[in-house]
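Engineer: need a structure here:
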Amino acid sequence: MTPEQLRAFCLDFNDATEEFPFNPETSVFKVAGKMFALSALDAEPLSVNLKCDPDDAVRLREEHPAILPGWHMNKRHWNTVRVGELPDRMVRELVEDSYDLVVAGLPRAVRLRLDRP
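Structural biologist: Now for the predicted structure:
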């Protein structure tokens, strides 16, 4: 997955936006103002921080050397995923899981607006 493909995939979700609150190099992808992905898209190797269920986070780290505790994030809820070391399908699933976790924490009215009850 290329940086352009990762950006496009993150922005394809309902109400997803890209912001640069930390610096011009770090893309922060949000839904309804809440972050679900963070990546320096120009970095080598390409990686992305994604929200994850705490139990799944530990299991994924144990099973995949390319999945690490979230860099500069709450290690219990965030993983850093080295994109090029995992199949594209798995990366897409992890991004979608992160988006869904964030949406699940939003108020019901917002979830309904996003078509994600």
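
Engineer: make it CA atoms for all contacts and neighbour counts henceforth
Structural biologist: Noted.

Engineer: pull the number of nearby residues for V103.
Structural biologist: Using other Cα atoms under 10 Å, V103 has 22 other residues around it.

Engineer: give the helix, strand or coil label for it.
Structural biologist: With DSSP: H, G, I helix; E, B strand; the rest coil as the basis, V103 sits in helix.

Engineer: in what helix or strand does the residue nearest to it when sequence neighbours are not counted lie?
Structural biologist: Ranked by Cα to Cα, 6 or more residues apart in numbering and with sequence neighbours excluded, the top spatial neighbour of V103 is R111, at 6.3 Å. Secondary structure from DSSP states H and E places R111 in helix 108-113.

Engineer: same thing with S39?
Structural biologist: strand 34-40.

Engineer: following up with a second sequence; could you model it the same way so I can compare the two?
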Amino acid sequence: MHIEDFHQYCLSKKAVTEEFPFGPETLVFKVGGKIFALSGLDNPEFSVNLKCDPTYAEELRENYEEVQPGYHMNKKHWNTISFEGNLSEELLQKLIDHSYELVVKSLSKQKRLEFGLD
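Structural biologist: So this is what the prediction gives:
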């Protein structure tokens, strides 16, 4: 999956915003004001930090060398995924979906209603 595809896939999700809160070199996607994906644009290798259930995160790290503990993130809840490795586009989309859904579930009922996510 190329960065353009990643960008379009994230923006296709409901109530997603694209921001640069850490400067022009870090692309951030939020749902309901909370981050679910971020990527450094100045890295030679395209990788993305995605939120992940801790048990699933460990399983992914054990099975795929492209999945590492989240760089500059809480390593229990975030993975850094290399999008230039051998992971299928289907799996990459599944990991983006998983991150998005975890963040949506963490929003208050009021926030989910406000953003049309309930």
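
Engineer: and the strand holding S39 of structure 1, how far from the chain's centre?
Structural biologist: 5 Å (Cα atoms, centre = their mean, to the nearest Å).

Engineer: residue boundaries of the helices in structure 1?
Structural biologist: All helices of structure 1, identified by DSSP state H, fall at 3-11, 54-63, 88-104, 108-113.

Engineer: for A40 of structure 1, which of the ones you listed is the nearest?
Structural biologist: helix 3-11 (8.9 Å; Cα to Cα).

Engineer: check which helices and strands the closest one sits against.
Structural biologist: On a contact count with 3 or more Cα pairs under 8 Å, 6 or more residues apart in numbering; DSSP states H and E, helix 3-11 of structure 1 meets strand 16-19.

Engineer: superposed on structure 2, where does the strand it packs on end up, distance-wise?
Structural biologist: In the superposition with structure 2, the average deviation recorded for strand 16-19 of structure 1 is 0.6 Å (mean Cα distance after the TM-score superposition for structure 1).

Engineer: residues contacting M35 of structure 1?
Structural biologist: Contacts were defined as Cα atoms under 8 Å, 6 or more residues apart in numbering; by that measure M35 of structure 1 touches V28, F29, V102.

Engineer: right, and the first one touches L38 too?
Structural biologist: If I follow you right, that is V28 of structure 1. Yes: counting by Cα atoms under 8 Å, V28 of structure 1 touches L38, with 4.5 Å between them.
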